[in-house]
Structure formats: C-alpha cells, structure tokens
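Trainee: turn this into a structure:
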Amino acid sequence: MTSETSPLHAEHVADGATMVDFAGWQMPVRYSGDIAEHQAVRTAAGLFDLSHMGELMVRGADAAAALDYAFVGQVSRVPLWGAKYTMMCAPDGGVIDDVIVYRRDWDHFMVVANAANRITVRDQLRSRIGEGGFDASVEDVTHEIALVAIQGPAAESITASMCELGADDIHALKYYKGANVLIEGGIHAFAARTGYTGEDGFELFVPADRARAVWSLAIERGDAAGLMPCGLAARDSLRLEAGMPLYGHELSHDTNPFEAGLGRIVGLGGSEGPPRGDFVGRAALERVRDVGVQKTLVGLAGDGRRSPRTGYPVTDPQDNQIGIVTSGAPSPTLGHPIAMAYVPPGLAEAGTEIGVDVRGRREMMRVVPLPFYTRGG
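Mentor: Coordinates of the predicted model:
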C-alpha cells in the first residue's frame, strides 16, 4: 500500500529530512538531529508538519448534542472558538481515539483525530449520529487542510509576525482557544493555542495548497529566534517529558480513561457537574469509576544510563512481571531515563521502586508524578 504524502513533502525532502512511514503517511522523523530539535522547542521554537492528522467537520442543528453522545466529554459546553481534549470510547469503555474538538460556530465543530484512527473515528461519528437520530453531518476534509505547528517560548512572537491581520488576536489567545487570522500573502488560517510538546505554541490550520508558503514564512520569521524544523522523534520525546499519552502506547482499546489517569475528562454529570444525557461507553465508565481500576499509568524515572523502551517488561521487587513500558527514552531536558508504564494500583505510589528489564538486565526505577517536565517549573 502506497503511503500518503503531506503537502509539505517536497519541502522536507529538499531540507534533507529523514522520512519514515507513520500511520500510512510519509513524514519527517528528523532533520538536524533529535536532541537539537528537542532543545530548540524547549529554548526557542520548533516547526512541525502535522498534516497527517485527520480533520473532520461536524455540522448541523444537533452537532453539539451528537458530539456529546459520541465522546466522553461534554462538547456542547465548549464556548465559541474554544477547544476540548476528549476521547471516543467503545461501549465497554476502551479508548478508540483521543481527539481535540474545536468549536468553529454554534453548529460547526472540527474534530482532529490521530492519523491511524481517522477513518474509524469518522465512521463511528456517522454511525453514532445515525443511531441517535441527530441532525448533523460529518465531512472528512483531511486532504484539504495542512496543519503546521509552531511550538516553544518564541512561538507567540513568530506566529504573530506571520499575520497580515490577526497579530493582536494571537497575542490575546488563551490556552485551548482559537481565532481566524490572515497570514501574509492573503492566506486564511485558523490558529489555535494548542500543542503536544509541553510548551506554549500554536497550531495553524491552512489550505493544503498554501502550506508551503506558510512553512517558508515560518522559517523566515523564526530564523533570528532560533526556530528549527522538527520531526516526529522530537515530537515524541517532548510529549513524553510532558506526560502526554500517545494512542497505541498509553491509550488503546485495552485501556480506559480512568486507567490512563484521565478520568477527569469523562463528563458523567450529577455530583460532578450539570446533568448530562447518555453517551457511548457511559455505563462501563461509571462502573470503572465506582469499582476502581486494575492497572494505572505511572511515570518512572531512573538514575542510570540505560533507558527503557516501549514493550520492555516491568517487574515488582520480587522480579515478577507486573506490566510493560508504554513509552520510554532518555530525557534530553532532565538528563536521565524516563518512562511511562501501567502497573497495579498498589505499586503506583510515588517513590515506589520498580524494575525494568532493559535488554536482559534489570534496571531499577522509581515511580514519580506525571508530568516529568512542566513549562516554567
């Protein structure tokens, strides 16, 4: 099967990026080097191509109610130009995908899904709209939109400098808010103060045929600030330090939001908020809330030089396997190995010693609170 290519593919190849297949797309994994790109985002700014992400437009008189039914969060409460991180769960509570929903109008929402799950989320949305009898429609506009992210301490000034109209809106935007802006060259964009790096940043949704102009302008305006194009490897190490889950690693159909430490995003209503109607997975998730979880996601930190990686066995003090590492790497910012893993709740307390089998040798790590890294912390 042939991989899809981003509207920025030619730019990546021309810049010497190492390209890999990711979720059915040819995407850059690195440019100058993983650590240099990671540190650029922490200290200045990084430029990311996220055009592989799926964009689904949900419109109609019942769009808000339909999304309330389809997702675990109460999307109808999102204000105009606001955004919400939420999840689509199966009837048994397992996670189908984690998404961000942006409210573009009172009857118009944009759902941004992970590339590997776009088709599933699209089809599930249509199915759930149909079974609920909602007056709403779903349009997949993934190939019409390019998504460019500017992340890091200098992101605000760089993004504002790119605007022909809307620079003041960029400066005024709060976290998880968006605005329509006009980028130099007459390019219409939806700018959102969102990201996946643990730093301040903006995500620019632009027409696919104008993506190269936006990319080039960002590099031009960000050069003096130290902006660097960044690949998937830096994005992964950045989100790991920030304790952000990745679908296929921390999240899957075999886990639920409570196990992932994200029970707060499940809007059950009642004592936890205003009354709410039914949504797919509600009964199962209420049971998990009431009974408790069998496993829980924790952060692990080590003092050695050998880093755990995805899939490595996690062991208790008696060397019995109790779980597996979901993500792990050396932390460029903190200078020691870090990982996330699912363990029994009884071993989830901060300070607990946990073993990890790193290529046949047991390395000791300790449970630490997530996230590992906090901006300004």
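
Trainee: C-alpha from now on. contacts and neighbour counts both.
Mentor: Fine.

Trainee: tell me where the stretch 1-150 of the chain has helices.
Mentor: With helices called from DSSP state H, counting those that start in this stretch, the stretch 1-150 of the chain shows them at 9-14, 34-43, 63-70, 118-132.

Trainee: most tightly packed of these?
Mentor: Most buried of these by mean neighbour count (mean count of other Cα atoms under 10 Å) is helix 63-70; its value is a mean of 24.

Trainee: distance from the chain centre to that helix, please.
Mentor: The chain centroid and the centroid of helix 63-70 are separated by 21 Å, computed with Cα atoms, centre = their mean, to the nearest Å.

Trainee: can you list contacts of that helix?
Mentor: 74-76, 88, 107-109, 125, 128-129, 132, 134-137, 277-280 (Cα atoms under 8 Å, 6 or more residues apart in numbering).

Trainee: pull out the buried residues from stretch 245-256.
Mentor: Across stretch 245-256, burial judged by 16 or more other Cα atoms under 10 Å covers Pro245, Leu246, Tyr247, Glu250, Leu251, Ser252, Thr255, Asn256.

Trainee: same deal with stretch 158-170?
Mentor: Quick answer for stretch 158-170 (16+ other Cα under 10 Å): Ile158, Thr159, Ala160, Ser161, Met162, Cys163, Leu165, Gly166, Ala167, Asp169, Ile170.

Trainee: could you also give me the structure for this second sequence? I'd like to compare it with the first:
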Amino acid sequence: MDKKTPLYDTHVKYGGKIVPFGGFLLPIQYESGIKQEHMAVRTACGLFDVSHMGEIVVSGPKSVEYLNYVLTNDFTDLKVGQARYSPMCNEHGGTVDDLIVYKRGEDDYFVVVNAANIEKDFAWMVDHKIDGVEITNVSEDWGQLALQGPKADAILAKVADPSLIPAGYYTANFDGSIKGIPCVLSRTGYTGEDGFEIYMPADKAADVWEILIEAGKEEGLIPCGLGARDTLRMEAAMPLYGHDMNDDISPKIAGLGFAIKMDKPDFIGKAAIEAATPLKERRVGIKVTGRGIIREECDVYRDGEKIGYITSGTFLPYLNGSYGMAIVDSAKREIGAAVQVDVRGRKIDAEMVKLPFYKREQ
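Mentor: I've put the predicted structure just below:
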C-alpha cells in the first residue's frame, strides 16, 4: 500500500492531483498545471513536498572510511555543514542509488536517498557495514520541502534568521529554524535553480508549508508537483534514478564521472568501472528538430543505424521544445549530428546536443 507523506491532507486542500510515486501518494500537479508550476520556479519560486525522500544516519569513528568504501565520491575533506553528491555502486559497477551526504558533525553524517530505494539502500548499507559504524534509518522522523527559484532567498529571509541561511551551494545549517520551528536549511535542489531543501520534524511539515506559502505570496510562490519537478530536472539535465541510471547502468555512463573518485584506494564497483574503460556508451542530450515528443525507451538512430535509446524525454516548458537524454554508442556520439528517434514506429528528426539543456545565470 502506498504511503502518505505528512503533507497529504495539505495537498488535497490545495487541489493537488494525487498519484502513486516511489511508494508514496504525491501530487503530480496542482490546479495551476505543470507548465505554470515549471515557469514559476524558473522566474519566481515554487514549493515542493519532497518528504518521500529517505534519511539515513551514518555515525561512529569509522564513518569516513565506511562512506569512502560504499560510495564513489571522496568524503575525506568534507567539512561540518557541507554536503556532497555521490552515486552508490554495486560490485558490477551499476548504480544502487544516487544520494547526498551531509556532514552534520564529527563522525556524524546525514544521508538523503531516493524514495523508492529507501529500504534497498538501507539494507545495502547495513550489509556492507564495518566495525566502528552505526547506520540508522530515520526516514519516518523527517519531513522535507524544496523551496526553489530565484526568489527563494527573499522568501526564506522573511521567516528565518538571515544569518542562519546557508550562503554557499551544497552547504547546510543544522541549527536553523523557521518561525521557531527547528529546521535544517540546505542550499541544494533538483531543479537547476537556486533554492533550498528544508528538513523539519515530520509533524511540523504542514506548519512550515503554510508559513512559506504565506511568506511567498508577494513573490509569486506557488505549490508545485512531481510533473514540474521532472521537467525542471530534465532541463537542467539532472539524471533520475531508475531512468537515466539503474542497477545495470554505471554512473560513469550517466555522465557522473565528477562524483567518481578513481584515485581512492578502493570502493565498491571500482574494479568493474576500471574494467569498463574506455566507455562503450555515454549519455548525450537530444533536441527534437522535427515534430513530436520523445519519451523514455524510444530508440535513437543515426544514418539508419540504431545507436542507443532515450532514458528521459518530454516537452520542456521554459525552452519551449521537446528534448531527451539518451545513452548512445560512444563511437557514434557526436554533438551536432543529426539523429532520428523512433516514437511508436514514427521517426522524429532530432540532433545530439551538449548537456545541460538549461543553465541558470549566476
């Protein structure tokens, strides 16, 4: 049975269209619609319920050694208050999940994982535990909201002490608060915009939602659902687990080499990733030049030869066009080259382009 986040009744109150996603009942959109929600985040601000995400605490004197072994990134120099993105691989070099690690204190790490993978990730992490480490699934204790868009800073400053709002990207303050409610304020997001992911006790999530909605009225803040979250991350070319990577797709193929530190002594999947170099397949952007919308699992052709497949694809509102991300044969991957995408037997003209499709002005 699908779970409800602490904000389920709030979504119903605000007219959210509820659908099952990752084992939870969540709004795909509100009455404003996906396009308007998407544009609000690009031009003003949007508020998302992301309480379905999981939280796992890793603590103990061997925490850094453990994280460096079970994850592909390097956490040796991570400072208290910083966050770092990392894939987590299996022995074959495939992706168990991608996640964010926060250093909450010395030997105390707060790990945020994808909703559909909470139990799988926790079991994987426990199965590979070493002495001197404790691993605790605290997902039920936390609610999480994402306040995203160019006006997020101004809105949050109305309800939180500005001195406690993190200034740097991928930094967080674990001693923040919103109108007296204890909150973790994290300058992170999954939309390609500036903004925050805010963690609070689960039973306070609805209160924080209402505070932010009220504070953001003048800035054009609106509630946003899963639909806009997907189109926004697509424009920013952020991979989605289960689509652009999975247990069989290496994060290296998915374009996440920046978060794979091959100079570490060892980590799970390192040998398999080394053995698969040079890559036979790589991720690339696909921009439709003809007519039609490309979708996941559609085959990609170049000069009549199948060279790969779409992993994520849809119409992107801000760019006003159809785009997709694809995994293609490395030897056939050429930026600017014409390709065709087979959508239910109809070939749609497109071209290979650089990622990301959209990058905000700094």
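
Trainee: quick check: TM-score for this pair?
Mentor: Comparison of the two superposed chains (TM-score structural alignment, normalised by the length of structure 2) gives a TM-score of 0.97, and 361 aligned residues with a Cα RMSD of 1.2 Å.

Trainee: ok, for the equivalent of Ile145 of structure 1 over in structure 2, nearest residue in space, not its chain neighbours?
Mentor: Applying TM-score structural alignment, one finds that Ile145 of structure 1 aligns to Trp142 in structure 2. Of all residues not flanking Trp142 of structure 2 in the chain, Ala202 sits nearest, at 4.5 Å (Cα to Cα, 6 or more residues apart in numbering).

Trainee: same question, Ala211 of structure 1
Mentor: Closest to Ala211 of structure 1 by Cα to Cα, 6+ apart is Ala146, at 6.0 Å.

Trainee: my read: that neighbour touches Glu203, true?
Mentor: No. With contact defined as Cα atoms under 8 Å, Ala146 of structure 1 does not reach Glu203; the gap is 10.2 Å.

Trainee: those two: who's more crowded?
Mentor: Neighbours per residue, other Cα atoms under 10 Å: of Ala146 of structure 1 and Glu203, the larger number sits with Ala146, 28 against 24.

Trainee: give the contact list for the more buried one.
Mentor: Ser6, Pro7, Leu50, Ser51, Phe205, Val206, Pro207, Ala208, Ala211.

Trainee: can you check Arg282 of structure 2 too?
Mentor: Applying Cα under 8 Å, 6+ apart, the residues near Arg282 of structure 2 are Lys252, Ile253, Ala254, Gly255, Ile327, Val328, Asp329, Ser330, Arg333.

Trainee: repeat that for 6 Å
Mentor: Ile253, Ile327, Val328, Ser330 (Cα atoms under 6 Å, 6 or more residues apart in numbering).

Trainee: same deal with Ala233 of structure 1?
Mentor: Ala233 of structure 1 makes contact with Val29 under the criterion Cα under 6 Å, 6+ apart.

Trainee: let's see that with 8 Å instead.
Mentor: For Ala233 of structure 1, the contact set (Cα under 8 Å, 6+ apart) comprises Val29, Arg30, Asp34.

Trainee: can you turn the buried part of the contacts of helix 63-70 of structure 1 into a PyMOL selection?
Mentor: Per 16+ other Cα under 10 Å, the buried members of those correspond to this PyMOL selection:
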select buried, resi 74+75+76+88+107+108+109+125+128+129+134+136+137+279+280
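
Trainee: in strands only, show me the contacts of helix 63-70 of structure 1.
Mentor: Among the contacts of helix 63-70 of structure 1, the members found in strands (DSSP state E) are Met88, His108, Phe109, Ser137.

Trainee: helix, strand or coil: sort out the residue in structure 1 sticking out farthest from the centre for me.
Mentor: Ranking residues of structure 1 by C-alpha distance from their mean position (Cα atoms, centre = their mean) puts Gln318 at the top, at 35.6 Å. On the three-state scheme (DSSP: H, G, I helix; E, B strand; the rest coil), Gln318 of structure 1 is labelled coil.

Trainee: residue contacts, it?
Mentor: Residues near Gln318 of structure 1 by Cα under 8 Å, 6+ apart: none.

Trainee: for it, give its distance to Glu353 of structure 1.
Mentor: Noted for Gln318 of structure 1: a distance of 11 Å to Glu353 of structure 1, by Cα to Cα, to the nearest Å.

Trainee: same check on Ala146 of structure 1?
Mentor: Applying Cα to Cα, the value for Ala146 of structure 1 to Glu353 of structure 1 is 44 Å.
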